[in-house]
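> Got a predicted structure here, sequence first:
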Amino acid sequence: MIHNTEQSKIIKVVQIGNIYVGKSSLYLRYHQGEFIDNPNYIDFYNKIINLAEKQITFQFWDYRSNEKFFSLSHYFYNQSSIVMISYDITNRQSFDRVQFWFEDYNQKKQNKVALLVLIGNKYDLEQQRKVSQKEGKQLANSLGMLFFEVSSKTGYQVNELFESLISYAINVN
């Protein structure tokens, strides 16, 4: 959900996907500018970005993909203006579950429409790739999603991903 005041916007972003695809590490790479291997789970945090005369507050929610939190997914989906679905490019099963996460979002969103972004993480492990970039792009296109491949470890395309989200946030009324 995007909340506007005269000089600021609050953008709520949720990231979903299988466990161990690097969701928390991606947030931490962007937020702190460094890679943290096996971070403690992050539930929520803010990042404030000042652009010209506007202040944008990104509220990141790392939706844990386990049964304990599954019943809360409708809350996360309906409060978010950006939904990021992540998979690990070295793990075919995590890619195969993207459709599940997409359908779960669509079933629970209650007519809320968010920007959907498909993220292939762990680009630094290119030599161990099990999911081609072409497959990721095709799936994203078929689901009407933006697509990025990133590396939380090296920072590859992380800033570009979040710059796109910032651009979206600025241009949304």
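Done, it's in.
> Going by C-alpha atoms from here, please, whenever you check contacts or count neighbours.
Noted.
> So which bits of stretch 102-110 are buried?
102, 105, 109 (16 or more other Cα atoms under 10 Å).
> Stretch 83-93 now?
For stretch 83-93, burial by neighbour count (16+ other Cα under 10 Å) applies to 83-91.
> which residues touch the longest helix anywhere in the chain?
Scanning the chain for the helix with the most residues, using DSSP state H, yields helix 158-171. Identification of contacts with helix 158-171 by Cα atoms under 8 Å, 6 or more residues apart in numbering yields 2, 9, 11, 26, 29-30, 82, 148, 150-152.
> hang on, the earlier thing: export the buried residues of stretch 102-110 to JSON lines and tack on distance to Tyr168?
Formatted as JSON lines, these follow (distance: Cα to Cα, whole Å):
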{"residue": "Phe102", "distance to Tyr168": "20"}
{"residue": "Tyr105", "distance to Tyr168": "20"}
{"residue": "Lys109", "distance to Tyr168": "20"}
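> try this one next to it:
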Amino acid sequence: MAGEASQKKKGKLSRQESSKSAKESEIDIDRPIAGASSNQDKTRSGVRVYKIVVLGDGGVGKSAVTLQFVSHSFLDYHDPTIEDSYQQQAVIDGEPALLDILDTAGQVEFTAMRDQYMRCGEGFLICYSVTDRHSFQEALEYRKLIQKVRATEDTPLVLVGNKFDLQMQRKVSTDEGKSLARQFGCPFYETSAALRTYVDDAFHTLVREIRTKERERFGVQDNDRKPNRHSKWWRLRSIFALVFKRKRQQAGYTS
């Protein structure tokens, strides 16, 4: 029991540190750079920013997967007051990337903003739990919603079946996940946020999908395209940050 309590305490600290790091990164990414164009956002190192949205039913482990990728920590409890957007640098196929990840996390406040982040996101991780058949069925609905909002089927996606370590509770087979991914025309991973299995692979593959489709559509090198710092994505991200800040303050007053 003492070991479990220690692990939870360590996990909570890691999550708070990750949230702090995310806010610091948010300040860095929006800071003007000497000599930079006013309508472009280049990070200090000139790294390409990839706008990632994590979608899925409540309880499938979206936040757990995201936090494993960003902070290499796993939380076996849920604290919605600390959910946020995250940024993580990575080198993918020898090319640096900054992943700006929006964890939608089933927040009721953002239902009206759903169309906005689906339009602004460049790539989507659609998650379900292999222990929850309803969440698997909902993955198809998220895919349909993306198609409807974006009016295209050519959107970078990765399908993720999380919690594959819970084999005794499995309700969705691997073959069913593969079949749905073929229907989507996208890569598929079964992940375990608890064991950190295939977590990095899912995010890195999504960046590859964005790069591939971008080259197909525009015929340009990835580093030639820079996100507009005044775009809807950055405004949307600011709204998320404001709401999360208020939630934290309210939690502080009531705890």
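It's in. Keep in mind the model is a prediction, meaning the values are calculated, not measured.
> After superposition, what is the TM-score?
Once superposed, the chains reach a TM-score of 0.86 (TM-score structural alignment, normalised by the length of structure 1), with 171 aligned residues with a Cα RMSD of 2.5 Å.
> returning to what we had before: name only those of the contacts of helix 158-171 of structure 1 that count as buried.
The neighbour count (16+ other Cα under 10 Å) marks 2, 9, 11, 26, 29-30, 82, 148, 150-152 as buried among the contacts of helix 158-171 of structure 1.
> Measure how buried Leu195 of structure 2 is and give me the count.
Leu195 of structure 2: 14 surrounding residues under other Cα atoms under 10 Å.
> thinking again about what came up before, quick one: which of the buried residues of stretch 83-93 of structure 1 is nearest to Tyr41 of structure 1?
Checking the buried residues of stretch 83-93 of structure 1 against Tyr41 of structure 1 with Cα to Cα, the nearest one is Ser86 at 15.5 Å.
> how close does the counterpart of the closest one in structure 2 sit to Ser14 of structure 2?
Counting by TM-score structural alignment, Ser86 of structure 1 corresponds to Cys127 in structure 2. In this view, Cys127 of structure 2 and Ser14 of structure 2 are 23 Å apart by Cα to Cα, to the nearest Å.
> picking that back up, may I have the secondary structure class of the match of Ser86 of structure 1?
At Cys127 of structure 2 the chain is in strand, as set by DSSP: H, G, I helix; E, B strand; the rest coil.
> check contacts around it.
So Cys127 of structure 2 contacts 54-57, 60-62, 139, 159-162 (Cα under 8 Å, 6+ apart).
> Please enumerate the strands of the stretch 101-250 of structure 2.
Here the stretch 101-250 of structure 2 has its strands, by DSSP state E, counting those that start in this stretch, at 123-129, 157-162, 188-190.
> The aligned partner of Asp124 of structure 1 in structure 2 and Ser135 of structure 2, how far apart?
Using TM-score structural alignment, the partner of Asp124 of structure 1 in structure 2 is Asp165. Using Cα to Cα, we find Asp165 of structure 2 at a distance of 17 Å from Ser135 of structure 2.
> Those two: which has the busier surroundings?
Ser135 (21 against 17).
> In contact with the more buried one, which residues?
Counting by Cα under 8 Å, 6+ apart, Ser135 of structure 2 makes contact with 56-57, 60, 128-129.
> Show me the subset of these that structure 1 keeps too.
Retained contacts for the contacts of Ser135 of structure 2 in structure 1, judged by both residues aligned by TM-score structural alignment, their matches' Cα atoms under 8 Å, are 56-57, 60, 128-129.
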